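Student: When you get a sec, could you give me coordinates for this:
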Amino acid sequence: MENANAEGMAEPPVHSQAAAVLEIERRQNDFVPIGRLPDEVLEPVFIYVRDSDTDELVKGKLIKYHFLYAPKWTFVTWVCRRFRAVCLGHPLLWSQIRNYTPKWLFAFLERSMACALDVRIDTILHKPASLKCILQSTPRMRALVLEGFAHANFEHVLSAMKVLTRELTTLSLLQAGGPLAAVGGPTVEAMVHIDNSLLCNVNQLRRLDLRGRISHIHPSSSLLSPSLEHLRLEGAYTAAELTILLREAPSLQSLVLRGTKVYAPPGARETPESITTIPLLRLSSLDIKIHFREEVPRLLHILNLPTLRHVSVTLASFHFGNPITTLSALSSLLQQCNNGAPFQSLRLQPIKKYSDGRCVGQHIALWHSPHTGAKSKFSHPPLSPPQADIGFQPRSPYVDPLDAHTLVSFYKNLCTCLPLASVSTLTIDINRNLPRSAWKDILRPLSRVEHLKLLGKWPVLILEALAITPFTLPALSHVAISRPMHAPGTSPPLLLELMGVAKARAGERRIHIAFIDCVGFASKRYESLREFADVTWDHMSFFDDGAEDEDEPWLALISG
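Tutor: Coordinates of the predicted model:
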């Protein structure tokens, strides 16, 4: 494209008379002091304007464009001739390629000249000619992010992969439709082609993101370089593949693995017994969602993560009948988080979906700050995002197959195996009618709990277990009740059990009871509690005891 044509593209599509007025305004702006600043000052300013425009597209609500558009930042070229000359003469300004219309796309590729490119596009939006033009520039790309990667543009992507630059730092292939978009024979064939085409020498690669079953990477791929810092994989990976794969990337700082279905080809190997540890000494964030198999606990157990700060593990198709081995591996993983600092808060909460609020799975979430889980209102998530969480999904994603006996046994093992001995704040939101004897066994390992908050429909059953004897949660000093208007049990049974809890501990200390967000409660009915306990209403700072949120961790368990 000729320079005149590229410059002409920056002209707004206006009427000739309006263009004359614009020309007069440009000439006037040429004499403004800011227009006479040197290039060394204007160029960083224009780059900031460009990056601000890009950040708005990434972080704003319009992150997913379903159409091609023109870049907004180029309006600065219409202010004055000086700004225009600086922009057109600075190649770095044109080095970010997005989902632009063809005219702008070709102009950016030309104007960027020999600069390293940052390409982030949705391949479905571009015609073959535009896509081919973009991929021909891969030798000078520093970042390549392709969304919508699928069979339709498969050949173009493969041809581009073979000539990737050695300076590439970011590579992302994001297949449209998620990890289950492609299945069957074509998927397996696509995996083979991807593995063969990614055998390029990318020494500077720092971030690798492969999503979708078609974007399967083999553990022997050269993309898993020792310099890789951020890795996200989505698709079907066995525990054996992950074991070898993680050994090839010792410098990882963050790891995200997604895929509820495990692709296990015939003759697939189990986790190599010769590998006794996977040292990821710089890993601070671990996020895994994997189909549960017998070798998964061993994979978790051999992870060596001394700098771990955030951990998220979701086990799909989990068998709840014998969880001891898995819980032991998870305990080993949790003890490495935050330098082994003890957890001080625990939350039990169901995962609900659909309009009827039906529970569809069990999920354990962990945070590293005190009392955060207890501060949230009924049916709301904790105020701070979790630093760690662990999920147990049943074999059916729509129906909870657990009977009460299996669920109680699971809770007992969970509270015994996980490092919960230092828990002092406990929040329970379980809509399962578990017997009082079961709650006694579940809560027995949590002997240091001082603050208890009850959400959901069945607080009476938990209070029954506490009212029988003070030896269940012997250190208990604060109890909070948070109930919706429609919840049952707002009448005398709840009052009687609260009275029993207060009386059982009257000889030791005067217990504090708070009613938080209890719409429709008759406060006068509970005035008799004041004889044995201190009672407050709608006091949301009930658990704020002056503790700082930065140093002491807490744990929240979410379950069905």
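
Student: use CA for all of it now, contacts and neighbours both
Tutor: OK.

Student: And the strands in the stretch 351-500 of the chain, which stretches?
Tutor: Counting by DSSP state E, counting those that start in this stretch, the stretch 351-500 of the chain has strands at residues 351-353, 358-367, 388-392, 425-429, 451-455, 478-481.

Student: how about the nearest residue to residue 278, chain neighbours excluded?
Tutor: Residue nearest to residue 278 in three dimensions, not counting chain neighbours: residue 303, with 4.9 Å by Cα to Cα, 6 or more residues apart in numbering.

Student: okay, now that neighbour: neighbour count?
Tutor: 20 (other Cα atoms under 10 Å).

Student: what does residue 420 give?
Tutor: For residue 420, the neighbour count with other Cα under 10 Å is 22.

Student: Then residue 449?
Tutor: 24.

Student: hang on, isn't it packed against residue 421?
Tutor: No. Using Cα atoms under 8 Å as the test, residue 449 is too far from residue 421 to be in contact (9.1 Å).

Student: Could you list which residues are in contact with the residue nearest to residue 278?
Tutor: Residues in contact with residue 303 (Cα atoms under 8 Å, 6 or more residues apart in numbering) are 277, 278, 279, 280, 333.

Student: Give me the buried subset of these.
Tutor: Using 16 or more other Cα atoms under 10 Å as the burial test, the contacts of residue 303 include 278, 279, 280, 333 as buried.

Student: Can you tell me which of these comes closest to residue 80?
Tutor: Taking Cα to Cα as the measure, residue 80 lies nearest residue 280 of these, at 53.4 Å.

Student: need the contact list for the closest one.
Tutor: 250, 251, 252, 303, 304, 305, 306.

Student: For the nearest residue to the fifth one once chain neighbours are set aside, give its distance to residue 149.
Tutor: Translated: residue 304. Here the nearest residue to residue 304 in space, its sequence neighbours aside, is residue 279; by Cα to Cα, 6+ apart that works out to 4.7 Å. When distance is defined by Cα to Cα, to the nearest Å, residue 279 is 33 Å away from residue 149.

Student: residue contacts, the residue lying closest to residue 206 once chain neighbours are set aside?
Tutor: Closest residue to residue 206 apart from its sequence neighbours, by Cα to Cα, 6+ apart: residue 228 at 4.4 Å. By Cα under 8 Å, 6+ apart, the contact set of residue 228 is 204, 205, 206, 207, 208, 249, 250, 251, 252.

Student: Double-check the fourth one against residue 173; I have them as touching.
Tutor: No. Residue 207 is beyond contact range of residue 173, at 11.5 Å (criterion: Cα under 8 Å).

Student: and the end-to-end length of stretch 466-482?
Tutor: With Cα to Cα as the measure, stretch 466-482 spans 17 Å from end to end.

Student: this one as well, want them side by side:
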Amino acid sequence: MTAAIRSSTNSELDEIDEEIAGYEDAIRKLRSRRNSLVPISKLPAEILCAIFMFIPTHGPTPLRYRWHWITITHISHLWRTISLNCPELWSTPDFTKPNLASEMIKRSKMAPLNIEVTSNSWLTPWVLKTVGESLKQITRINEIHLLASRNNMDKLLSGINYPAPLLGTLILDLTDYYLSERYIIPQDFLADDASRLYHIDLTGCHLRWDSSLLRNLAYFKVRNPGPPAPTLDQLLSVLTAMPQLEELDLEKCLPKSLPGNTSTNATGKSRITLPNLRNLRITGALEECVTFLEHVHIPTAATTHVRATCSQIPQKGSTTLVLINQVCQRLPLVRGNKNMPAPPGTRVPVIKSLLVHLSSRLYIQAWDDIPSEVALENVSPGSFAHASTAGWFKIEFAWEHTLVMDHLIDDVVAAICSPLPLLQLSNLHIDNSYSESSSYPACAKTFGSLPQITTLTIDGMSGHEKFVGAYTDVRDIAVASDRVNSGSGHLTLFFPALHTLKLVDTDFDRPNHAQGATLLYSLLDYHVYREKLQRPIHKLYLEDCTHLTSEKVDELKKVVDVRWDKVEHGYEDENGYLSPPL
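Tutor: From the prediction side, this is the model:
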């Protein structure tokens, strides 16, 4: 009896379940019919697929968000059908989920693949196997971007020795190159055949310099590839084979200079031009940079960044100073190569803003306009050092074994800037990190006589001496346009067009070694001095200054319009502690 009742109940339940399933199926069909009436569902499948392609996010997106885009396959039956039949949507597999990555590769069918591994921490044995299997489909891979350790890089690339007819971008980044040997890319990699390759980016990886892959590139970046460095002939041959090159970045792989040769004019090597180059960055020994710039002509409008390491101290009359000057003489804006005029419609930049950074390394960065952080109204002008846009050109010099003493800085700055066209310079920022100052004002000789500098920023604790040097003891500097007859000779007014002065991180209690006066009284004297010459300072900005009080600011306001951040620090509190900068 009990069994019969149980059987009857189960039969009734089955009937109810079938009825529910029927209703659910009917509801799905009704929803599908309803969705088909929505305007977006009437778009052609190709259009919807193109829209879906904007949804996937790869690269630096946080992992927890990287798969949100896949919900488009759950919106409706139509969307799922279209997305599953859109191979391009699945062409960038996410190897953080190996099973799904394998499924994406299947769904991509024969669409060009993008293989991206942007963290070596992902590369578990399972992920390594999945990535390795995907790389075997090299004939349909469009982009390879691998960031891996030396061992993992070798596991992934060994055996990839057949042509890559669709490959356009190759990025190999060795994460541990500074701890281990560089990775030497196998000679038979890609069978040395990738006819569409236009972008190569290698860090810590060595590709032989006679490889056929180094042809017809638009982007070429090689950093720290390890020995051997290319010969000058090899590098010139490689670059000659890239007439459409737009970006070039070479770090620690420049040709060695000829022994005993301080000028490359006598090398007898050919010179090449890169007429389409927009961005250049080179890093190497000072002599190597001179050699490169002598033999490779860069368009005047190209953004240029040179980082040179000097093996000797730049003493007056030294070879180092000569080579520093030669680097700057060979910059595109200085060379003014008549054989490579700017293309029609290209604006040839001029130097309007300049940052001079003085520390254990010295660099100068220039803009052909005024950075937005600096050109601010009604607030303190921003710092060039934190400008959001990189300068049009930047030159850096560092020293291998020692720091350059402050008394040598003047000569180095003069060697760098003397070839530069600075007549239109209007904004100058001097960032001085030295705690002590030389007896003669650094940079005063180089910049003080320029006729159009309207804004000057002095940044650093020893800014007092640097600033004071811009208007005292100047009888030995001749400027034809601004001489004042004092009865005992001709005094020259430095920065004749200056109307805005900014002092940052400067100590107002620090005495000037030459005069003994503190900065407050030097500033008061300076403003009175310029008033007499009818060249007054209109605005004085004071930011993050030490030992500056409201009483001292009130004194300054009597002679000039002062903009102060109202930060007081550098004084001991009641417990004997110094108040830090806010």
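
Student: before we move on, back to that, select only the buried ones of the contacts of residue 228 of structure 1 in PyMOL?
Tutor: Selection of buried members from those for PyMOL, criterion 16+ other Cα under 10 Å:
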select buried, resi 204+205+206+207+208+249+250+251+252
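
Student: Need the residue closest to the centroid of structure 2.
Tutor: residue 390 (6.7 Å; Cα atoms, centre = their mean).

Student: residue in structure 1 matching that one?
Tutor: Mapped onto structure 1 by TM-score structural alignment, residue 390 of structure 2 lines up with residue 385.

Student: what's its match in contact with, if anything?
Tutor: residue 367.

Student: Next one: it from residue 156 of structure 1, what distance?
Tutor: Taken as Cα to Cα, the span from residue 385 of structure 1 to residue 156 of structure 1 is 40 Å.

Student: any chance you could map the helices in the stretch 401-550 of structure 1?
Tutor: Taking DSSP state H, counting those that start in this stretch, the helices of the stretch 401-550 of structure 1 run over residues 404-417, 436-443, 459-468, 492-504.

Student: need those in CSV with mean neighbour count and distance to residue 235 of structure 1, can you?
Tutor: CSV is the format used below for the helices of the stretch 401-550 of structure 1 (neighbours: other Cα atoms under 10 Å; distance: least, Cα to Cα, whole Å):
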stretch, mean neighbour count, distance to residue 235 of structure 1
helix 404-417, 18, 29
helix 436-443, 18, 36
helix 459-468, 21, 41
helix 492-504, 20, 49
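
Student: hang on, the earlier thing: quick check, nearest of the contacts of residue 228 of structure 1 to residue 410 of structure 1?
Tutor: residue 252 (33.4 Å).

Student: List the buried residues in the longest helix seen in structure 2.
Tutor: Counting by DSSP state H, the longest helix found in structure 2 is helix 2-36. Buried residues in helix 2-36 of structure 2, counting neighbours by 16+ other Cα under 10 Å, are found at residue 35.

Student: Next: stretch 394-407 of structure 2.
Tutor: Neighbour count says stretch 394-407 of structure 2 has 394, 395, 396, 397, 398, 399, 404, 405, 406, 407 buried, by 16+ other Cα under 10 Å.

Student: Residue 8 of structure 2: which of those is nearest?
Tutor: Nearest to residue 8 of structure 2 among those is residue 394, at 87.9 Å by Cα to Cα.

Student: if I look at that closest one, how far off is residue 65 of structure 2?
Tutor: For residue 394 of structure 2, the distance to residue 65 of structure 2 - Cα to Cα - is 38 Å.

Student: what does residue 5 of structure 2 give?
Tutor: 53 Å.

Student: that older thread, the residue nearest to residue 304 of structure 1 corresponds to which position in structure 2?
Tutor: Aligned partner of residue 279 of structure 1 by TM-score structural alignment: residue 273.

Student: Spit out the contact partners of that match.
Tutor: So residue 273 of structure 2 contacts 240, 296, 297, 298, 340 (Cα under 8 Å, 6+ apart).

Student: So what does the first one match up with in structure 1?
Tutor: Taking TM-score structural alignment for the superposition, residue 240 of structure 2 sits opposite residue 247 in structure 1.

Student: Quick check: closest non-adjacent residue to its match.
Tutor: Leaving aside its sequence neighbours, residue 247 of structure 1 sits nearest to residue 278 (Cα to Cα, 6+ apart; 6.0 Å).

Student: Who are the contact partners of the one you found?
Tutor: Residue 278 of structure 1 is in contact with 243, 246, 247, 302, 303, 304, counting by Cα under 8 Å, 6+ apart.

Student: from the residues you listed, which is closest to residue 325 of structure 1?
Tutor: residue 302 (13.2 Å).

Student: Check which residues of the longest helix belonging to structure 1 are buried.
Tutor: Determined from DSSP H, the single longest helix within structure 1 is helix 39-59. Neighbour-count burial for helix 39-59 of structure 1, counted by 16+ other Cα under 10 Å, picks out 39, 42, 43, 46, 47, 49, 50, 54.

Student: and after it, which helix or strand comes next?
Tutor: The element immediately downstream of helix 39-59 of structure 1 (helix or strand, assigned by DSSP states H and E) is helix 81-88.

Student: What's the average distance for the helix or strand following that next one when superposed on structure 2?
Tutor: Using DSSP H and E, the helix or strand that follows helix 81-88 of structure 1 in sequence is strand 96-97. Superposed on structure 2, strand 96-97 of structure 1 shows a mean distance to its aligned partners of 2.0 Å (mean Cα distance after the TM-score superposition for structure 1).

Student: which part of structure 2 lines up with strand 96-97 of structure 1?
Tutor: Counting by TM-score structural alignment, strand 96-97 of structure 1 corresponds to residues 92-93.

Student: starting at the chain centroid, how far to that stretch?
Tutor: Centroid separation for stretch 92-93 of structure 2 versus its chain: 28 Å, with Cα atoms, centre = their mean, to the nearest Å.

Student: Check the burial of residue 180 of structure 1 by counting its neighbours.
Tutor: Neighbour tally, residue 180 of structure 1, other Cα under 10 Å: 18.
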